[in-house]
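[1] have a look at this prediction, sequence included:
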Amino acid sequence: MKQGFVKVAAVTPNLQVADVEYNTGKICEAIDAAYENRAKVVVFPELCITGYTCSDLFLQDILLEESKKALLKIAKYTRDKDMLIFVGMPLMQDGKLYNVAAALNKGDILGFTTKTFLPNYGEFYEMRQFTPGPKEARWILFEGNKVPFGPQILFECTTMPNLVVSAEICEDVWAPMPPSIQAALGGATLIVNCSASDETIGKSSYRRELIKGQSARLLAGYIYANAGEGESTTDLVFGGHNIIAENGSILRESRRFVNRAIYSEIDINRLVGERRKNTTFQINDVPGLIRVPFYLEMEKTYLTRKFSKHPFVPYNEREKARRCEEILNIQAMGLKKRLAHTHAKTAVVGISGGLDSTLALIVTARAFDMLKKDKKQIIAVTMPCFGTTDRTYQNACKMSKQLGATLIEVPIAEAVNIHFRDIGHDPKDHSVTYENGQARERTQVLMDIANKDGGMVIGTGDLSELALGWATYNGDHMSMYGVNASIPKTLVRHLVQYAADTTVDKELKQVLYDVLDTPVSPELLPPKDGNIAQKTEDLVGPYELHDFYLYYLLRFGFEPSKIFRLAKYTFEDTYDDVTILKWLETFCKRFFAQQFKRSCLPDGPKVGSVALSPRGDWRMPSDACVAVWLKDLENISLSDI
């Protein structure tokens, strides 16, 4: 539960219809297994103490009495279990029979959540035996104790205040206004569903999308436990389709037609952070909610859920291709509008043979196609200097030719040396002045060509470079429209890969593949034996780590120690802990120190959920202090996290 992670379980136990004693034993066995797996919130199916398919047997007093005794036995069994457990059962109250989910914690019965919407169509006939739950929760006496009874009861963890759990039952989530909506608006961060949803053709896909969508709409975790084998097959088959979702993502899903338990970890702090940012999600004082405290011990949650090493890049190949096409269109549409609005005759791109300028040129060519403009009006400018290698130079030239651009070569070494003479800098001193002098000279050349030819300079810098400040202020940092401004480096590579894979031009394909194979470098220091001497990732750290840090810092507002924990878990087969911590510290320091460069960024299209535009997603003082973030890193014990 530290850092917001709560291990949860959705369980489909083996059962026998109307055999309460047998079912109770199986439920207790499943509780033991969940406890061994260190689950903190455990959800069982609808009416699992008796079986959902008892039909008119629910009208038999003996079954209802045995069910009540079973609940007391199960509750007692949980006395030494550090868990919040939900089990489904029938319950008589005020002469009516209700379908309820009983909440149990450390031997106590915390409350009964009633089913609000009873299906009475198709294969369902629940209103024959059951009564819909009341509109608002109230207190009732159960075995001499006052417990809440009704919909939208909120169970609040005293040791982790952000963990607020509410239950609904099966059909409730299929209704136009599920009870979980009001529960979430009242503060519930985790919704559980005790369900008995039968299997028919195509229903599992709909069910999956329903649960995924509800978790997204509520910015909540959702645990869905479904009835399975053991229910009567007189007319229906139940597949035990269990689902654990978090804010629109399926974390774990069971294989159907096999009774089993599934586990995952819901990140409650992430959900709270999402709600904090989302101004349309507003916690209200919802009338009729009853809040019930429960206790769980705070401890480390061992992670089993997966985190992508490259969170900006889709894992599925088909989805990746679709996403790449969409991103290129967004970039190109943004540039198309700007070119049309400014009546630009040309677009000027500084082309180095590296990934970023390659992507910018591809996007520019696509924008010209959209405008039905002659791509010869794209002016691709290569500006070789002290660090330029033949490989990148040749790639820049070939690429420009194959994309139909007009290639201009402007060697800048002489101009830079004159500038060094003017400012009194020794060219043998390969300091930051040596490097930045080249970058600013290139920008001057591009800007002046754009002025001369009635065009605009297309920026090539990417999101990762902006986060790290890996750009020369008023050099490559500046342009008239930055098409790559919200594209992280790990995604730039996949976009260029997609362009290479899909082009029918064999020569272009070959050069793009070679660009992909070239080390990332600003090429500002002289080559060694004709090869690139300056590799960015040797200097500033691996971009896949920095993009991982960037995603979780900006997208979810995670503290550095939590980001370190996720990176350690995710990259355990790639980097050791010391390396991960070293570059995370570098990231934090550079991210804060370099904000001044982001405060005056050129315009550029937002593509994904993370962006650094000072006019949009990220507004930060340029003189903010990093001390709090570094202190959090200092408290990390590599052996303890």
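    Perfect, thanks for sending it. Numbering: from 1, shown residues only.

[2] going forward, measure contacts and count neighbours with C-alpha atoms only.
    Noted.

[3] isn't Ser168 up against Gln182?
    For residue 168 the amino acid is Glu, not Ser. No: if you go by C-alpha atoms under 8 Å, Glu168 and Gln182 don't touch, sitting 11.2 Å apart.

[4] overlap in contacts, these two.
    Gln152 (C-alpha atoms under 8 Å, 6 or more residues apart in numbering).

[5] what about stretch 80-89, how long is it end to end?
    Taking C-alpha to C-alpha, to the nearest Å, stretch 80-89 runs 22 Å from one end to the other.

[6] and Glu168, which helix or strand is it part of?
    For Glu168, the host element (DSSP states H and E) is strand 164-169.

[7] presented hereafter is structure B, for comparison with structure A:
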Amino acid sequence: MQNGFIKAAAYTPEIKTADCRYNAGQILSLMEKAASDGVHVLVFPELCLTGYTCGDLFLQNVLLDSAKKMLVELSRQSKKFSMITIIGLPLIYESKLFNCAAVLYQGKILGIIPKTEIPNYSEFYELRHFSPAPVKNGILFIDNEEVPFGNQLIFRCLEMPEFVLGVEICEDLWVNQPPSNRHAQAGATLIANLSASDEVIGKAEFRRQLVKGQSAKLISGYIYADAGMGESSTDLVFSGHNLIAGNGVILAEAKPFEGAQAVSEIDLQEIIFERRKINTVHPLSTENYAVIPFSMPLRQTPLTKKIRMNPFVPEDTAHLRERCELIFSIQSAGLKQRLTHVQAKSAVVGVSGGLDSTLALLVSVRVMKELGRPMTDVVAVTMPSFGTTGRTKTNAMKLCETLGVTLRIVDITDSVRSHFRDLDHDESDHSILFENAQARERTQVLMDICHQCGGIVIGTGDLSELALGWATYNGDHMSMYGVNSSIPKTLVRFLVHYCMEITENEPLRDVLKDILDTPVSPELLPPKNGEMIQYTEDLIGPYELHDFFLYYTIRRGFTPAKIRYLAEYAFKNVYDAFIIEKWMQVFYKRFFAQQFKRSCLPDGPKVGTVTLSPRGDWRMPSDASSVAWLESIGKE
């Protein structure tokens, strides 16, 4: 539970219809297993103590008394576990029979939730036996104890306020106004659903989408436990299709007829952050709700779900290709609108032979094709200087040649030397002035060429560089439109790789491959024996780490301590804890110190959920202190 993670499980026991004692034994066995695995919330299917398919046996006192007796026994057994367990059974309340979920914890029944929506169509005949949940909460006496009863109960953890549990049952999810809507508005961050959903063709995908969609709509965790083996197969078959979702993502799934156990960690801190950020999430008055507190000591939750090293990049190949195409479409649409609006005669791009400028050039070429204009309206400018290597210069020229754009070569070495003389600067002094003078001269050249040819300068800097401030102020920091401004470096690489894969132009494919193989470098220091000596990631750290830090800082709002914990887990086979902490220090120091550069960024299209535009998703004072964030890195 530390760092906001709740380990959730949905288990389907193999039951015997109408044999409550046997079923309780199966449930207890799974409770013991879940507890030993560190589960915090365990959900069982609808009516699992009796079986869902008991039919008119539900009207028999023998079955009802047996179920109630086993409920009391399981409640007593739950004292051994620091784990909430939710089981389904029939119970009588004020002379009516209800399809219920019982919430057990530490030897007590915390509450009983009756099913709200009772289906009575197709294969379902529940109204024959069960009544819908009453309008108001009440009290049910079980084993001489008062137990809260009603569909307006939520359960809150005292030690972890983000952990608030709401419960609904099967059909409740399938209607247009699920009870979980109200639960979430009343503060529930985690929804448990006890279900007995029979399996027919096409239903599994629909069920999956329902669970996924409800968790997204509510911004919540969702645990769905489905009936399976042991139910009567007279007319129906149940598959144990268990699902766990978090904020629109399926985290774990026991596919139909396979295993019947789903276990994963749900990040409730992430859910709270999303709700806090989105101002259209409206809380509901809890006036009619009973909020039932429980105490669950905080403990570290060992992660079992995969934490991706590249959170900006989809893992599935087909999804990645689809994402790349969409990103190109967004970039192209934004640039096309800007070129059309200002009636630009050309798009001027500084081309270095690196990844960022390659991507900007590819986008510019695509826009000209869409506008039906000649490729020569893209003016690519390569500006060699002290640090330029033969490899990058050659690649830049080959790239322009294969794309058919206008290429201009402007060697800025003499201009920069003249500037050094004006400042009485020794050329052998390779200080920050030596580097930034080149970057600013290149920008001046680009700006003047764009006036010369009636165009606009297309910015090449990416999101990762903006986060770190890895740009020369009023140098490569500036342009008329930054097409890469919300694309992180790790994704830039995949976009260029995508272009390499889909092109039928073999020379273009070859040059893109070599650009992808070239180390990232600003090439501002003189090479040694023709080879570059300046590698960006040696200076500021691996971009895959910085993009990881950036994603979880901005998109998820996590503390540095939590991000460090996730990074150590995700990169455990790549970087040790010392290296991760070292580059985290660099990330936060630079992120805070370099905000002034982001406060005056040129326009650029928002592509993903993380952007640092001062006019869009990120507004931050340039003089904010990083002290609290740096101190948080070392906290547990």
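    Thanks, I have the structure now. It should be emphasised that the depicted structure is a prediction, and the values quoted were computed from it without experimental measurement.

[8] TM value for the aligned chains?
    Once superposed, chain against chain, the TM-score is 0.99 (TM-score structural alignment, normalised by the length of the second structure); 636 aligned residues with a C-alpha RMSD of 0.9 Å.

[9] the lengthiest helix in the first structure vs the second structure, average distance?
    Secondary structure of the first structure read by DSSP state H shows that its longest helix is helix 317-342. Helix 317-342 of the first structure differs from its equivalent in the second structure by a mean of 0.3 Å after superposition (mean C-alpha distance after the TM-score superposition for the first structure).

[10] now that helix: buried residues?
    Buried residues in helix 317-342 of the first structure, counting neighbours by 16 or more other C-alpha atoms under 10 Å, are found at 320-321, 324, 327-336, 338-339.

[11] contacts for the very next helix or strand once past it, please.
    Remark: after helix 317-342 of the first structure, the chain's next helix or strand is strand 346-350, criterion DSSP H and E. Contact partners of strand 346-350 of the first structure, identified using C-alpha under 8 Å, 6+ apart, comprise 339, 357, 360-361, 364, 377-383, 442, 446, 449-450, 453-460.

[12] how far off centre is strand 346-350 of the first structure?
    Distance of strand 346-350 of the first structure from the chain centroid (C-alpha atoms, centre = their mean, to the nearest Å) equals 35 Å.

[13] comparing that strand with the second structure, how large is the average distance?
    Mean for strand 346-350 of the first structure is 0.5 Å (mean C-alpha distance after the TM-score superposition for the first structure).

[14] so how far does the helix or strand just after that strand sit from its counterpart in the second structure?
    Sequence-wise, the next helix or strand downstream of strand 346-350 of the first structure (DSSP H and E) is helix 355-371. For helix 355-371 of the first structure, the mean deviation from the second structure after alignment is 0.6 Å (mean C-alpha distance after the TM-score superposition for the first structure).

[15] what angle sits between the helix or strand following helix 355-371 of the first structure and strand 346-350?
    Per DSSP H and E, the first helix or strand lying C-terminal to helix 355-371 of the first structure is strand 378-382. Relative orientation of strand 378-382 of the first structure versus strand 346-350 (axes from the mean of the first three to the mean of the last three C-alpha atoms, to 10 degrees): 20 degrees.

[16] strand 378-382 of the first structure to helix 355-371, inter-axis angle?
    When the same axes, to 10 degrees is applied, the directions of strand 378-382 of the first structure and helix 355-371 differ by 170 degrees.

[17] now whichever helix or strand comes after strand 378-382 of the first structure against strand 346-350, angle please.
    Toward the C-terminus, strand 378-382 of the first structure is succeeded by helix 390-402 as the next helix or strand (DSSP H and E). Interaxial angle of helix 390-402 of the first structure relative to strand 346-350 (the same axes, to 10 degrees): 160 degrees.

[18] quick one: buried residues of helix 390-402 of the first structure?
    392-393, 395-401.

[19] and Glu168 and Gln182 of the first structure? Which one has more around it.
    Glu168 (28 against 21; other C-alpha atoms under 10 Å).

[20] quick one, what contacts the more buried one?
    Neighbour list for Glu168 of the first structure: 101, 113-115, 151-152, 179-180, 191-194 [criterion: C-alpha under 8 Å, 6+ apart].
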